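> Kindly return the folded structure for what I paste below:
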Amino acid sequence: MASSTEIRVSTTFFPSALLPNVADGSRSDLIIHTSDTVFFYVHQSVLRARSNNNFGMLLSISTPQYTPNTTSPTHRNDHDQEPGTRDYFGGGQDNMPFVESSPPGQANTMSTIFVSEESVVLNIVLHLTYGMRCGRYGPSIEVISGALEALPRYGLPTPGLTNEIWTVLLRQAEMDPLRVYSLGAAHAIDSVCVQASEHTLKTPLSNVSEVDAMTMGPIYLRRLFFLHFGRVEALKRILGPPPDTHPDTAACSEVTQRAVKKAWKAALAELLLADKPQATSVASIVSAFGPIANSTQCLACKEKIQERIASVVHEWGNVKRSI
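You can find the predicted model right below:
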């Protein structure tokens, strides 16, 4: 009795799939076999047209293999599938990766190439190659990074600014801003770097690893450091001057006003010594300097302090938050 072989095939790139940018709606003529044994049915004409090196020189060394009968696929436990794959079953010999279940002599043959990427990564690469949207898969930063790294290896262009992949990447900027910034910088997508840079303000520059620095390159690394250091210097400049003084009164002497200045400087030092001064919030400023107004009984001092805090909040809000 013939044994059964499980075949995992992409749910987008399967034999009879109608894919965009394919001349005359022709059927696939190439199988790509991933490192986790998922099969992608694609068109050599599309890969050759998009790639400047014959898809990493793999198209010139492809080998023929038998293709399974996929006219009536059998699904098994879809919850156990890798995202974007499904199982096919065909009877045949155990030493074949997949076998046509039709009678001998009726099997078609197709060329097959083997790649080192896993299916989740190749899936994004092929979506980019065919000009298809890939956001529905919700690829992680690791998957997007792997796909972007694979593109030049296969002679494929970096997706343009309007491609959905950058929007998908930016959705994860708050979770891992340095990684998103690095990927944007590595591919010179300036708008991605600008948007991600604001999220990096909550991350100390000491978290920038050597790998991050090399990925960003000197220009974007410099811009990131200038953003962080520039905001700290702006904070010092804006908060530096203490509240204005007023003429001595019976209720408030010069000694009292000197105490207000001393308290202001102490609050400033506390903010600057905080973990991430470049990310200082308006709430933090009000929390640090507000109590100074409550510490004096002089109404004139209270008014000067409140005016100063309002001025600081306004100026700080105008300081640039991105590269």
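> Please count neighbours and contacts with C-alpha atoms only from this point.
OK.
> Do a quick rundown of the helices in the protein.
Secondary structure of the chain (DSSP state H): helices located at 44-50, 54-57, 119-130, 141-153, 164-170, 177-186, 190-199, 210-239, 254-272, 282-294, 299-317.
> Most tightly packed of the ones you listed?
helix 177-186 (a mean of 24; mean count of other Cα atoms under 10 Å).
> now that one: how far from the chain's centre is it?
Going by Cα atoms, centre = their mean, to the nearest Å, the spacing between the C-alpha centre of helix 177-186 and its chain's C-alpha centre is 7 Å.
> Pull the residues that contact that helix.
Residues outside helix 177-186 that contact it (Cα atoms under 8 Å, 6 or more residues apart in numbering) are 141, 145, 169-170, 172-173, 190, 192-193, 196-197, 199-200, 208, 212-213, 215-217, 220.
> and with 7 Å instead?
Counting by Cα atoms under 7 Å, 6 or more residues apart in numbering, the neighbours of helix 177-186 from elsewhere in the structure are 169-170, 173, 190, 192-193, 196-197, 199-200, 212, 215-217, 220.
> hang on, the earlier thing: and Thr5, which of the helices of the chain is closest to it?
Evaluated with Cα to Cα, those place helix 119-130 nearest to Thr5, the distance being 19.0 Å.
> will you turn the helices of the chain into JSON lines that also has distance to Ser26?
Listed next are the helices of the chain as JSON lines, based on distance: least, Cα to Cα, whole Å:
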{"stretch": "helix 44-50", "distance to Ser26": "10"}
{"stretch": "helix 54-57", "distance to Ser26": "20"}
{"stretch": "helix 119-130", "distance to Ser26": "14"}
{"stretch": "helix 141-153", "distance to Ser26": "24"}
{"stretch": "helix 164-170", "distance to Ser26": "26"}
{"stretch": "helix 177-186", "distance to Ser26": "35"}
{"stretch": "helix 190-199", "distance to Ser26": "37"}
{"stretch": "helix 210-239", "distance to Ser26": "40"}
{"stretch": "helix 254-272", "distance to Ser26": "65"}
{"stretch": "helix 282-294", "distance to Ser26": "60"}
{"stretch": "helix 299-317", "distance to Ser26": "57"}
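> Another for comparison:
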Amino acid sequence: MSLDYFSPQSSSSSAEAQSTPVGTPADGGEGQLISMSTMFYPRAQLDALPPDLVVVSADEVFFYVHLHILSYASVNNFGQLLPIDTKPAARAESLHILKVLEHSVKVNVLLHIIYGISCAQYSPTFETVVGSVDVMKKYGIPVERYGDSGAPLFSLLLSHAPVHPIEAYAVAAGSGLEDLAIAISPHLLSYDMAQLSDELALRMGAVYLRRLVALHDDRMDVLRKLILSPPQPHSQDGSSAVAYCDNAAALRAWAQAAEELAWEARPGMPNLLFARLDESADCIRRHFSR
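The predicted model follows:
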């Protein structure tokens, strides 16, 4: 197959380039039209050398990349798909062609991660990012090498953590990205562990599952210690300020409410202390807050 070098046509608007990784179809030679990536095109100058490898996605989008970069990124020669000769191709006619089974949106995210380029402008969905991580493992690309703080993969997964906290944590944990898992964990403080599926538990692994359980257990222990220790009431000096109720009644009501809250407390549960108290608790609240 003969391919010529073509850059994206000037008629493509910047808005189109930001919304999709695919540019306007270009003449691929011999009357063929090809869909070309707006980032990985022949004259993109992403490396000192010109592209010598074309990755063709399942939906036939062309990505012009560099054989030596993909060879370095992969520990299994990109699933044994890359040619053994990694010398840069000198002419367009000798470009290596690599057809993959993945859709262009996943290939686009994958290549951005490998090249260390942010793809936030494409707003990839969480499912696309997770799928790209799975593709990395398939093609022998160590995820931990590309998951450092500030790297595109780190930023992508962290950006989805507010909406998909447990799923993002599982991906980070299953990939050995400790810093990312730690950064995601604050979004899990209100997560109900009873909702954790076997699939996610297996993906994150025993070590990070134990850390997550310990995080919730430790927080509950601290909460129980705090609420089971009643606050110190003000001394009764005969003034009208103590007309609400005496200290003994207040402490009994506090102990009852605190015991109930300590028993029912769960991650993410709102403060039930005053919500579960009756009118006498309103008296306690005023008494202890004076």
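> Now do stretch 34-47 of the second structure: distance from first to last residue.
End-to-end distance for stretch 34-47 of the second structure, by Cα to Cα, to the nearest Å: 23 Å.
> what about it, distance to the chain center?
With Cα atoms, centre = their mean as the basis, the distance from the averaged C-alpha position of stretch 34-47 of the second structure to the chain average is 27 Å.
> For it, buried residues please.
Across stretch 34-47 of the second structure, burial judged by 16 or more other Cα atoms under 10 Å covers 34-42, 46.
> Which of the residues you listed lies at the shortest distance from Ala262 of the second structure?
Met39 (55.2 Å).
> What lines up with the closest one in the first structure?
The equivalent of Met39 of the second structure in the first structure is Thr12 (alignment by TM-score structural alignment).
> The second structure: which residue goes with Tyr213 of the first structure?
Wrong residue type there; residue 213 of the first structure is Ala, not Tyr. Under the alignment defined by TM-score structural alignment, Ala213 of the first structure corresponds to Ala201 in the second structure.
> Contacts for stretch 144-154 of the first structure, please.
For stretch 144-154 of the first structure, contacts defined as Cα under 7 Å, 6+ apart pick out 51, 53, 55-56, 121-122, 124-125, 157-158.
> now those as TSV including distance to Ile113 of the first structure?
Output for these, formatted as TSV (distance: Cα to Cα, whole Å):
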residue	distance to Ile113 of the first structure
Ser51	15
Asn53	15
Phe55	10
Gly56	11
Val121	16
Leu122	13
Ile124	17
Val125	15
Pro157	20
Thr158	22
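> Among those, find me the one that's closest to Pro64 of the first structure.
Checking the contacts of stretch 144-154 of the first structure against Pro64 of the first structure with Cα to Cα, the nearest one is Phe55 at 17.0 Å.
> Excluding chain neighbours, what is closest to that closest one?
In space, Phe55 of the first structure comes closest to Tyr154 once its chain neighbours are excluded; the distance is 4.3 Å by Cα to Cα, 6 or more residues apart in numbering.
> Translate the one you found into the numbering of the second structure.
Aligning on TM-score structural alignment places Tyr154 of the first structure opposite Tyr139 in the second structure.
> mind checking how far its match is from Ser71 of the second structure?
Applying Cα to Cα to Tyr139 of the second structure and Ser71 of the second structure gives a distance of 10 Å.
> what does Ile182 of the second structure give?
Counting by Cα to Cα - Ile182 of the second structure and Ser71 of the second structure are separated by 31 Å.
> The helices of the first structure: which one's closest to Asp248 of the first structure?
Shortest distance between Asp248 of the first structure and those, using Cα to Cα, is found for helix 254-272: 6.2 Å.
> so what secondary structure elements neighbour that closest one?
Helices and strands touching helix 254-272 of the first structure, as assessed by 3 or more Cα pairs under 7 Å, 6 or more residues apart in numbering; DSSP states H and E, comprise helix 282-294.
> His43 of the first structure -> the second structure?
Under TM-score structural alignment, His43 of the first structure pairs with His66 in the second structure.
> List the contacts of its match.
Contacts of His66 of the second structure were listed using Cα under 7 Å, 6+ apart, and they are 51-53.
> count of neighbours near the closest residue in space to it that isn't next to it in sequence?
Take His66 of the second structure and drop its neighbours on the chain: the residue closest to it by Cα to Cα, 6+ apart is Pro51, 4.9 Å away. Neighbour count of Pro51 of the second structure, defined by other Cα atoms under 10 Å: 28.
> quick one: Pro51 of the second structure from Ile117 of the second structure, how far?
Counting by Cα to Cα, the gap from Pro51 of the second structure to Ile117 of the second structure is 16 Å.
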